[in-house]
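Asker: below are the sequence and a predicted model; questions follow.
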Amino acid sequence: MKPCKIGLLLLLAGLLGGCGGADEDYNAFLEDWTAGGKEDTAYYNPDGIEVEVDLEADVEASSYQIFEAPAQLGQFALTYLRKQGQFYLESLAEDASSDQRVEWQIDGLWKTAAEARSAPVSKLRHFRIRGVNAVLLQRYVSGASVGKVYTAKVPLKPYSVYSDAGNSCADPDDHMELDATIYWYMWNPDLSGCRIATQDMQITISRMFAQGKVTYPEYDRLIADGRITAVVLFGQIGDGAISDSDPGMSAYKTMARNLKNAKFTEVTPAPVGRRFRKTFGQVEFEIDLYSPRDFSGLGDFAHFSNFQRALSEHEIVVYDGHSMLGASDFWERPTYPSFYQIFLYGGCLGYEYYVRPILAGKGGWQNVDIMSSVVEVSANANEFAAPVLSKIQYTLTRGYKVSWKDLLQAVRNKVGDSTFGVSGVRDNCFSPAGSLCGTPPDPNTSKRYENTTSASIPDNSSAGVSSTIEVPDSMTIASLSLELDVTHTYIGDLRITLSHGGKTVTVWDQDGGSRQNIAQSFSLDAFKGLSAQGTWTLKLVDTYAQDTGKLNQWALVITK
């Protein structure tokens, strides 16, 4: 971990924590969430898309710093791009493997980090780091493609900027005293007095992720035992001894009051903090609140056991506190449970700092979704987390149709353009229409029926177009998957249904917004138990004028 003045960082109420002027009268748990869609993508952010980029630049550093220098230089790029409001790069400085991700150009050839360690330091100057995650804001997405190059102004000597430039290349800050360890966070080479040597780091898009898959929280896994457990960790925002007037304490008390007003019952005694419980249909929703006195933040070693307990025992974990410039290793320390979890991270720059260690702790995306922000957060948990918890409770009795888009949009509507997004949803399987994943069909029990005749979809016509498949075999349906291949220039126009035996199921209901084409498999449990024999009718309706498309082909995979 890089040197960092932890005590100083805990002072940064405005910069580093989920803090700020909350609306004391707002109660998300009393919101009416009746309206709402269900569109989402692999990484969903109302304000941007996720890409992978390669960083390439020169660097100069001493022999004992040279292998960590590229990651440190990446921190300067992170700040420069963030202030430009364009790209938001993941932080590399706290990644213990960052030096292993670097390639060095030596005598015209690219060498791995391991190979470069035997080379003279004098030859280690030009480097690249591959596969760095980043969020690109929507207003810059047009024209973005693999190979497109952006630039960030960074120093040549990252470790001597403070001694070389003093405060001439740093934005002033009322809360922080400038020193060498945090210069990257205050970096601004465009100041008129900045005279040190700089360079343009190249940031090249190396990967763009497929868009269009509709994803949801894994509701079936959340409610498998008939209950959902959540915990909200309110960190200390102010300095010194924790007082009742600390913004973290105030936010804690506000959420407790809001839960009571929403008819949650307080359960006493609580294992830690306060516990509230309410039943929705057949599901019990339990929310624990930890005050700053139970866990003050990512440097509170005295109460680490409470932090561990919060992560071990709850399916939804909310953190509302300081990020400490990414310098804390608290997200690397706990033992993470094997069950599916949702993390709602409210500390500033959570995407850049802490998505990676949480992902590593969970062992991959299969068991975790992480909501985080790419900018400083001025809202507390009553504004960024309560809408999510409230909308999840809403969907428990309404068919689980609230997607990650709905949840993120609810947050955005409350906190504004704070660029919250959710990571880890690319492989989510749950859908209210049936599993999005499914299993390969068993040829002994499954059969596939297809219609490969293409058909144009009439533009803005309620009549739409219909296509049929005749199933000659008599069998009772145990499971059914619909394979759909549609070309369309605006899939948010489409409504698609499948009908058989007097039952009609909506497969696609104006989802996907402006994205193009549908190539997806849908597991449809609604037909389970019916006879498969007879006519199956797929109907596609284009609900708005201008954009057009066609049904290319479709198929049914039926398991008896």
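Answerer: Okay, I see it.

Asker: alpha carbons only for contacts and neighbour counts from here, please
Answerer: Fine.

Asker: isn't Q72 up against S98?
Answerer: No: taking contact to mean Cα atoms under 8 Å, the distance of 9.7 Å between Q72 and S98 leaves them out of contact.

Asker: any shared contact partners between those two?
Answerer: Common neighbours of Q72 and S98, using Cα atoms under 8 Å, 6 or more residues apart in numbering, are L92.

Asker: okay, these two: which has more neighbours?
Answerer: Of the pair Q72 and S98, Q72 is the one with more neighbours under other Cα atoms under 10 Å, namely 25 against 19.

Asker: can you pull the buried residues of the helix or strand in which that one is found?
Answerer: Under the criterion of DSSP states H and E, Q72 resides in helix 69-84. If you call a residue buried by 16 or more other Cα atoms under 10 Å, then helix 69-84 has these buried ones: 69-82.

Asker: quick one: buried residues of stretch 405-425?
Answerer: For stretch 405-425, burial by neighbour count (16+ other Cα under 10 Å) applies to 405-412, 414-415, 418-425.

Asker: next: stretch 385-401.
Answerer: For stretch 385-401, a neighbour-count test (16+ other Cα under 10 Å) marks 385-396, 400-401 as buried.

Asker: what residues does F87 make contact with?
Answerer: So F87 contacts L78, L81, A134, V135, L136, L137 (Cα under 8 Å, 6+ apart).

Asker: what sits against the fifth one?
Answerer: This means L136. L136 makes contact with G48, I49, E50, V51, Q86, F87, Y88 under the criterion Cα under 8 Å, 6+ apart.

Asker: against that first model, consider the following:
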Amino acid sequence: MRTRLIVMTMMLASCGAGQGTAGPPGAGVAGELSDLVAPEARGKQDTGYYSNVAVELDGAIAGRIELADDASGRRALDDAEFRDTLVQLQLRYAKNGLKAYGLHLNLTAANADVLAPRREGGKIVFVYKIAIETIVTKADLEAGGVRSADELTGQLVRFDAPADPREVFARAGALCASNYKTLDDLTEENYFYYFDSKKQACAQRVPLTRGAFSIRATLPKKTAYPEYDRLAADGRIDVAAYFGAAHAADDGSVSAHDAGLRAWRAFRETLLARGFAISGTADDASAMGERFVRTRASLTETVNVIGPDDLAKPHADPAVLARLIHNNEIIIYAGHAFYGSLDLLDEPSTYPKDRYQIFFMSACWTYEYYTKQIFRNKATASDPSGWTNADVVNDTEVGWFNNYAAVSRILLTNLLRGAETGGREGERRYHWGNIVTSLNKHAFDAYTQYGYRTHELFGVSGVRTNTFTPR
């Protein structure tokens, strides 16, 4: 099996772009040893979702939808797909209400259990219940005096959301939005991100219904490694690094000082400093980018790099991202989350069948936006969870542009070394717990050093069923 490790650092006007006072990403190349996970005496604990700074909780949301009794609303009486679309949309508007309690809701959920819709008081009404997960940070637990996430089991958290979650921006404008800069920032697609049900005039323009999130349990733990045997089975690991511009002009041009361009340069410098040599183009179909190759521990390691200048060319191929995902096995995406609307990740044809893939979704709130989206499209009849063929490294906070080159480098370094050594090198173990801890250490160090407003909270999902054990 031809294994490809994709580091696709797509820096397209990320929500953390251009903030803080970090120095240039290319100011010196870090030594490889400094990127490796710390040695340990024995393996650490890991979960289906693992993070050293956050815990995943299993729960359920109960909610209520109210629609006008007109032709559009009456679709809910007999159209199950339409009802499910409304539920998924209302869940997005629950995001901020739950975040006020420190809960980061996964915004991609399974189909809801819906009670029979009915006419009530001149409206079409139905209630639903849906299983869903959320993240709570350990810092929030400590601030609330909670010693263990297990103490939250059985708790009920209430929230308000639009009774009819369609076209909320068109109805409310700025009346239900907070923390935006100008009205031009608001669209129908991203309005849930700024939605504030507590604004005084909001309920007058957009009727609200109350929902509840019940916490059922913390999810079980185990030590889990990437499936290194599957990655190295054919004697090669291929890496693709996709760097976009932080801010491109209307004509597509990119400033020489753009953070994405600087990160691309820093990543290239690292590859050259660590024994890679340039050998051809990154993508054969489009002839875009550069290919870097080295041989280590009997593995041929290839890094296919596409930079902002490649993407700014008039004839740049817009299909290159989907093609890289389809043709490769491990994807690391660090950039703009597009408020969860990166539709190519929800196209089954984007993904290869029956291949193990690692995704690094290093963008704003990717645990909430994209984790289950990937698993849903990786699922098979024998693996309905999608976990067998995917591990997803995600972020539960803002992604900062100035960190993207470093966290991509750290993840890549440890995955390659893990594949080279069979997952263990003396007391240094390249399991997901240690890799995620290394990512979060860098994020916190950058936060304290450069004065960022927040820092990333990295974790990994889908690893509970991983089977690899170091030799």
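Answerer: It's in. Note that the coordinates shown come from a computational prediction; the quantities given were computed from them, not determined experimentally.

Asker: rewinding a little: which among the buried residues of helix 69-84 of structure 1 gets closest to T181 of structure 1?
Answerer: Distance from T181 of structure 1 was checked for each of the buried residues of helix 69-84 of structure 1 by Cα to Cα. The minimum falls on Q72, at 10.0 Å.

Asker: which residue lines up with the closest one in structure 2?
Answerer: Under the alignment defined by TM-score structural alignment, Q72 of structure 1 is paired with L89 of structure 2.

Asker: show me what counts as buried in stretch 290-306 of structure 2.
Answerer: Buried residues in stretch 290-306 of structure 2, defined by neighbour count with 16+ other Cα under 10 Å: E290, R291, F292, V293, R294, L299, E301, T302, V303, N304, V305, I306.

Asker: do stretch 54-64 of structure 1 as well
Answerer: Buried, per 16+ other Cα under 10 Å, within stretch 54-64 of structure 1: D54, L55, E56, A57, D58, V59, E60, A61.

Asker: what lines up with the fifth one in structure 2?
Answerer: What it means is D58 of structure 1. Under TM-score structural alignment, D58 of structure 1 pairs with R64 in structure 2.

Asker: tell me how far its match lies from I130 of structure 2.
Answerer: Distance from R64 of structure 2 to I130 of structure 2, counting by Cα to Cα, to the nearest Å: 12 Å.

Asker: circling back to that earlier point, touching, the match of D58 of structure 1 and P207? I think so.
Answerer: No: using Cα under 8 Å, R64 of structure 2 is not in contact with P207, being 11.9 Å away.

Asker: please enumerate the shared neighbours of those two.
Answerer: Residues touching both R64 of structure 2 and P207 comprise A163, with contact defined as Cα under 8 Å, 6+ apart.

Asker: please, which helix or strand holds the residue nearest the centre of structure 1?
Answerer: For structure 1, V422 is the residue whose C-alpha lies nearest the centre (Cα atoms, centre = their mean; 1.8 Å). Here V422 of structure 1, judged by DSSP H and E, is contained in strand 420-423.

Asker: what about the strands in the stretch 451-560 of structure 1?
Answerer: Along the stretch 451-560 of structure 1, counting by DSSP state E, counting those that start in this stretch, strands occupy 455-457, 461-471, 479-488, 494-500, 503-509, 518-523, 534-542, 549-559.

Asker: so for G143 of structure 1, which of the ones you listed sits nearest?
Answerer: strand 479-488 (20.2 Å).

Asker: what's that closest one aligned against in structure 2?
Answerer: The counterpart of strand 479-488 of structure 1 in structure 2, using TM-score structural alignment, is absent.

Asker: quick one on the thing from earlier: helices and strands around the helix holding Q72 of structure 1, which ones?
Answerer: Contacts defined by 3 or more Cα pairs under 8 Å, 6 or more residues apart in numbering; DSSP states H and E place helix 69-84 of structure 1 against strand 87-89, strand 126-137, strand 149-155, helix 183-186.

Asker: residue range for the last one in structure 2?
Answerer: This points to helix 183-186 of structure 1. Residues 191-194 of structure 2 are matched to helix 183-186 of structure 1 when aligned by TM-score structural alignment.

Asker: same check on the shortest one?
Answerer: Mapping strand 87-89 of structure 1 onto structure 2 (TM-score structural alignment) gives residues 103-105.
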